[in-house]
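# What shape does this take:
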Amino acid sequence: MMLRTATRRDLPAVLALLADEERVVDPASVVPGPRHERAFAAIEADPRNEMLVLTSDSGADAALILGCVQLTYIPGLGQEGRERVLVEAVRVRADRRGEGLGARLMELVVDRARARDCGLVQLTSNKRRTAAHRFYERLGFTRSHEGFKLRL
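Next up is the predicted model:
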């Protein structure tokens, strides 16, 4: 498996992963809208943001996107002044779950955070996603805070 920076060409595949967690959405059926285009351009231009894709590293599946994740590096005075990385939009193709891809994806995320000398990897997960919570706990993440959101 290879984790690489997403390109504009990957945007439909990423949006397909984000569209439905329970089934595979054909990337050819996804048309990015203007907001998606602006958001992707902003992520690409910001050195504190990364949209990454997990791909097979050989054979005919080389272009097949198996998963994605967005990382945002947040500077702060806590953690001895080290950045923290916020992990969002973690997805693995529905038909490829159970193969260890999610664990590998998160392992690569943690490796990136360590290489950047981050002091903390943090994420939130919808309270209804109990299987995801068990997954993150198996990887060593702990429930430490209660999150709040305000939709605008």
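# going forward, measure contacts and count neighbours with C-alpha atoms only.
Fine.
# so residue 126 sits in a strand?
No - judged by DSSP: H, G, I helix; E, B strand; the rest coil, residue 126 forms no part of a strand; its state is coil.
# okay, now it: neighbour count?
Residue 126: 9 surrounding residues under other C-alpha atoms under 10 Å.
# structure for this one too, so we can compare:
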Amino acid sequence: MIRQATADDWKEISSLLDLLGYPNTGSFIKGNIEKLIAHPDEELMVYEYEGRVVACISLHYIPQLALPGDIACISYLVVDSTTRSTGIGREVEEYASQAAKKRNCDRIQVHCHSRRVDAHRFYNRQGFSESPKYFTKML
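This next block holds a predicted model:
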């Protein structure tokens, strides 16, 4: 079952983020979750399986100036290692794509670090294509 995340999901979401290499989020994650779910251009969803949160996805909707449709960005998509390869990731991504279409987005994108080779295969299977460059400036 896919549903909107709540602040009460913070422990499970923190554990999932640990799998992505973001440890020690426990001291601030609850506040970040509250901020995300209160923002009109953000969507934080979780997937519950057998009574526990086993996946989450964070979507950001960005209005565009020079394009007719908006852009949806996946900032985090993670599935618990015990339930990977069961179709949950596919189901969550397809949910995100449908949510983006409802929000007038004509594309959905994700930044995925080069070290995440398994994730690259997943996104390719889901119909994503690689973009040439992504630049970051730390502030």
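# Skip the chain neighbours and tell me the closest residue to the residue nearest the centre of the first structure.
With distances taken as C-alpha atoms, centre = their mean, the residue of the first structure nearest its centroid is residue 69 (1.3 Å). Nearest in space to residue 69 of the first structure, with sequence neighbours left out and distances taken as C-alpha to C-alpha, 6 or more residues apart in numbering, is residue 90 at 4.5 Å.
# quick one, what contacts the one you found?
With contact taken as C-alpha atoms under 8 Å, 6 or more residues apart in numbering, residue 90 of the first structure is in contact with 67-70.
# so where do the strands sit in the first structure?
Assigned strands in the first structure, in chain order: 2-5, 49-55, 65-74, 84-92, 120-123 (criterion: DSSP state E).
# so where is stretch 112-122 of the second structure in the first structure?
Residue correspondence for stretch 112-122 of the second structure in the first structure, counting by TM-score structural alignment: residues 125-135.
# Which positions within the matching stretch qualify as buried?
For stretch 125-135 of the first structure, the buried set under the neighbour-count rule, 16 or more other C-alpha atoms under 10 Å, comprises residue 133.
# Could you do stretch 122-139 of the second structure as well?
Neighbour-count burial for stretch 122-139 of the second structure, counted by 16+ other C-alpha under 10 Å, picks out residue 123.
# Can you give the contact residues for the lengthiest helix in the first structure?
The single longest helix within the first structure, with elements called by DSSP state H, is helix 101-115. Contacts with helix 101-115 of the first structure, where a contact means C-alpha under 8 Å, 6+ apart, come from 3, 54, 66-67, 84-85, 91-92, 120-121, 139.
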